[in-house]
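*Asks:* curious how this folds, go ahead:
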Amino acid sequence: MILNPEKIRRALFLLPGPYVYEDRCQSYIGKGSFFRYREPVEEMYAAGVLGDLGVTCRIVHAAPERLSKGGIEKIIGAFAPDMVVISSTYPGHVQDLAWAEKIRKILPRAMIITRGGHMGFIDRQDLLKRFSALDGVIRGETEFTLRDFFQSNDKRIPSGFTLRHGDAFEETPDPGLDNDITALPFPARRLLNHRLYRSPVTARPMATISANRGCCHRCVFCPAHKVSGAAVRLRSPESLVREIRECREHWGIRDFFMRGETFTASRTWLKDLCRELKKQAPGVRWLCNARADALDSELAGLMKSAGLCGVSMGAESPDADTLALIRKDLCFEDVRKAVAACRSHGIMTMVYFLMGFLWETREDIVCNIAKAGTLKSDVTEFFFPYPLPGAELYETAKALGLINDRAPLPWSQQAPVFIPQGLSARELMQLRARARRNPAQNIRAARAVLRQATGAREIAAVMTHGFFTAANALLRA
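*Replies:* Predicted coordinates for the structure are as follows:
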């Protein structure tokens, strides 16, 4: 293994499976899934940091590139990196990390490590024992952990590493979080094929912009406050707009996803961003996530004027008792008002619900599905709660013996881990399929997408690449 950063001149980042490889969102993307592939932001930032330090990088995003096993191996052999970083998700890590053995056969001396949002909360030494071709695990925010490794001036390994030394292991302390995310170099977007990542609303190539990090909320099903910190770290609006302008001028990208665990956390910051967008980047269109209790008509109107075309909100449940139990700190009426505010300004709404908590009955679930329909959101999607490491729900699932770190259920929120008394996994899947097979809902979604289209060419693109493909998947579910 090459452990000296001075000898690592080429690094390859491999995303091998059909997942969203983000620290918080580790969703499975398969047949019938609403989710689409997004730019791999963590890997792009890490490649940007290493590029500034003189390391030549490559990103291999196997699933959207439709690469076969042989195709991936050919790329690795031809590029011949000194270091390979395998991205992994918790639900897919068994399949992801099987690649370590394949890579070791191609690159006997390379440093092979893995990253992922779950790595700070599982038994890393057990992981290294199970995957003997792996040299180490990194945790924390990948770009900062790798930056510290490459900038270390002595032989000590910086925070955030678990390394194998023969039959022994070395584990350094947990890394802290860097507050100045504005100072990071722009992501290495030049390493990607931009046509692979399209807006679900406009079907045009879409870039993902990291707007802020951190979440002050404590929802039991979400690890965001552990993975990204409980304090919200805001990137300057000027930096965001510079990156957007670079995307537009260098690659012709005009559609964006503003990524942030709590994008609407600061009203002042968001207003400043909208003003900068209107002044410096008119004509762009963007999507974002938002908390429903932070959205009103004034803010929705301002965001619309700055290019917002679609917003996603996690309602989780219409039931007040369930919202209290999962510590969502939200009420269903907040969601109703936010949807109405967005619709009044022509903003497409996408609202997500969770079903299948242990205390729910069949009658509860059927009632919640009916109540969700009363929102008349353009898109209403249902998922199962999945116990990601770092979330309180993970500890609950472990205590009940419902999940095994060595073989977690690989379909993430698409299949149930928790089975309420009186129901079976099959019945839960049938209830979800029935909720998603809603003709009125899918017609509403199709109309909302068509309203966003600006001409015949864009309508044709939406029909073949955009949300219509997802709508068809919902109808087939």
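*Asks:* going forward, measure contacts between C-alpha atoms and count neighbours the same way
*Replies:* OK.
*Asks:* quick one, strands of the stretch 101-250 of the chain?
*Replies:* Listed in chain order, the strands of the stretch 101-250 of the chain (DSSP state E, counting those that start in this stretch) span 111-115, 136-138, 161-165, 168-171, 206-210, 212-213, 233-234.
*Asks:* any chance of those strands in JSON lines, plus distance to Val55 and mean neighbour count?
*Replies:* Conversion of the strands of the stretch 101-250 of the chain to JSON lines gives the following (distance: least, C-alpha to C-alpha, whole Å; neighbours: other C-alpha atoms under 10 Å):
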{"stretch": "strand 111-115", "distance to Val55": "14", "mean neighbour count": "24"}
{"stretch": "strand 136-138", "distance to Val55": "18", "mean neighbour count": "25"}
{"stretch": "strand 161-165", "distance to Val55": "20", "mean neighbour count": "20"}
{"stretch": "strand 168-171", "distance to Val55": "25", "mean neighbour count": "13"}
{"stretch": "strand 206-210", "distance to Val55": "23", "mean neighbour count": "24"}
{"stretch": "strand 212-213", "distance to Val55": "26", "mean neighbour count": "23"}
{"stretch": "strand 233-234", "distance to Val55": "28", "mean neighbour count": "22"}
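*Asks:* one more, please, to line up against the first structure:
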Amino acid sequence: MPTEVLLINPPDFKSKYKKYFNIRAPPLGIAYIAAVLEENHVDVEIMDCAAEDIGYKEMERLVGELDPFLVGVTATTPLIPEALRSVEVVDDSCNAYTVLGGPHPTFMHEDILQNNNSVDFIVKGEGEYTVLDLYRTLREGGDLSNVEGIVYRSGGLVVENKERELVKDLDSLPYPARHLLPIDEYVVFDERMSITTMICSRGCPMQCSFCASSALHGKKIRKRSPKNVVDEMEYVKNNLDVSTIAFMDDTFTLLPEWVERFCNELKERDLDIGWGCTARVDKADKELIELMREAGCHTIFIGVESGNQEILDRVKKGTSTNQVRNIFDTANDVGMRTVASLAIGLPGETKETVEKSIEFVKEIKANYALFSVATPYPGTEFYKKVKGVGEMQEDWGRYDLFSPVVETTELTYDEIKKLQKQAFKEFYLRPTYVIKNLIDEGIPFYKVMKAILKQSMKQ
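*Replies:* Okay, here's the model as predicted:
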């Protein structure tokens, strides 16, 4: 029997995170869409090509067998070439309507529809109820102009419908349809782990010029209730044998009072489940971090961005290097594993500021550091500024955080790449650092080191 809706996470054969670190995480966006479809009695399947290493020939065969009515493909900026190729394969394999969604199509919808005839519709922003509405309208032969949140072609023109309201009550959403995902295929550093991803919030009021979160999910943060989140944690532990949760919120600690209530709820239930999250340095004091540690948090991912205050101010980060030092001191004191994320090549960057950032991240004693190339993603203020003066490359496949696509006034593409490699080597090849972490972390650290060095040594 033909499938009504097929949702595809496109192939990923080039992502540096997959290639070098072998990190394969569940695609929460399409899993939420699938859950809403199922809740409304729509037959749906998920094809996670990235996790299962499904290529285009295999995709063509599988799509032909499923013979879906509607196919949705999700797309980030670096994987938009693969997403568009996937839509072409679908178009050649069956007579399904094709839909493209995700961050990149949300901001680049007109360009995509003008240049890709295989794409019938684009879903902007949060897609759960837009996809459901579009499916019903197509099945019933309804008026497409009434479907909020879609962009499509009509009479040779690109038509953009009214935007759909954001989901106000996140507790009303069903849990992601993880039962449709290849759970056993999700790995971290080659290790199959009993881990899954979750979100507690959408939206962000912060003004960071390099981030598109507020443009995608709105400037007002919407939170699930602590009880609803812990209920889901309990569900995945009992039903999927999950022992670790990775919270994917842009800033998990943005509302400290919410975090306190969440941690207390988690402690009361005594779930014995580990978790990691993002933290903003001005939104987590010593008491909060200690409470998080007591509630099972073992890892925090912190957007340091730069060790230079002037650059932090330029990108509207709204934090100080002193606040960064304080949160790392506290996390280290309570035994929390820390991951510092920095961007090389932000506006105003020089060789000297990069070297200062490298020294800074050593000084704060981060357990791990990720040095990304500053990348102007569509939807960000960063993108609009460099786009306006024509100073960037728009080869979307290079927007992978490892390939420079925009120069600074003092650094060329090649210099930015060399400085990124220098940062990885200087941070990870310190003898005292290697010895300490091999003792503390053992095999997991060895695998991280192997992946990092493989990437940093690559020419």
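*Asks:* rewinding a little: distance to Trp286 of structure 1 added to the strands of the stretch 101-250 of structure 1, as CSV?
*Replies:* Formatted as CSV, the entries for the strands of the stretch 101-250 of structure 1 read as follows, by distance: least, C-alpha to C-alpha, whole Å:
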stretch, distance to Trp286 of structure 1
strand 111-115, 29
strand 136-138, 32
strand 161-165, 36
strand 168-171, 41
strand 206-210, 9
strand 212-213, 15
strand 233-234, 18
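*Asks:* so stretch 213-230 of structure 1 matches what in structure 2?
*Replies:* Counterpart in structure 2 of stretch 213-230 of structure 1, with TM-score structural alignment as the criterion, is residues 202-219.
*Asks:* look up how far Val89 of structure 2 lies from Arg61 of structure 2.
*Replies:* Relative to Val89 of structure 2, Arg61 of structure 2 is positioned 10 Å away (C-alpha to C-alpha, to the nearest Å).
*Asks:* who has more neighbours, these two?
*Replies:* Just comparing Arg61 of structure 2 and Val89: by other C-alpha atoms under 10 Å the higher neighbour count belongs to Val89, 19 against 14.
*Asks:* hang on, the earlier thing: just how off-centre is the match of stretch 213-230 of structure 1 within its chain?
*Replies:* Distance, stretch centre to chain centre, for stretch 202-219 of structure 2: 13 Å (C-alpha atoms, centre = their mean, to the nearest Å).
*Asks:* and what of stretch 369-380 of structure 1?
*Replies:* Mean-position distance between stretch 369-380 of structure 1 and its chain equals 24 Å (C-alpha atoms, centre = their mean).
*Asks:* that older thread, do you know which of the strands of the stretch 101-250 of structure 1 lies nearest Ser317 of structure 1?
*Replies:* The stretch from the strands of the stretch 101-250 of structure 1 with the least distance to Ser317 of structure 1 (C-alpha to C-alpha) is strand 212-213; that distance is 24.8 Å.
*Asks:* contacts for that closest one, please.
*Replies:* Outside strand 212-213 of structure 1, the residues within contact range by C-alpha atoms under 8 Å, 6 or more residues apart in numbering are 228-229, 232-235, 259-263.
*Asks:* what is the neighbour count of the aligned partner of Ala11 of structure 1 in structure 2?
*Replies:* Ala11 of structure 1 maps onto Val5 in structure 2 when the alignment is built from TM-score structural alignment. When neighbours are defined as other C-alpha under 10 Å, Val5 of structure 2 has 25 of them.
*Asks:* equivalent analysis for Glu260 of structure 2, please.
*Replies:* A count of nearby residues for Glu260 of structure 2, using other C-alpha under 10 Å, gives 19.
*Asks:* now it. Nearest residue, chain neighbours left out?
*Replies:* Closest residue to Glu260 of structure 2 in three dimensions, ignoring its sequence neighbours and counting by C-alpha to C-alpha, 6 or more residues apart in numbering: Leu288, at 6.9 Å.
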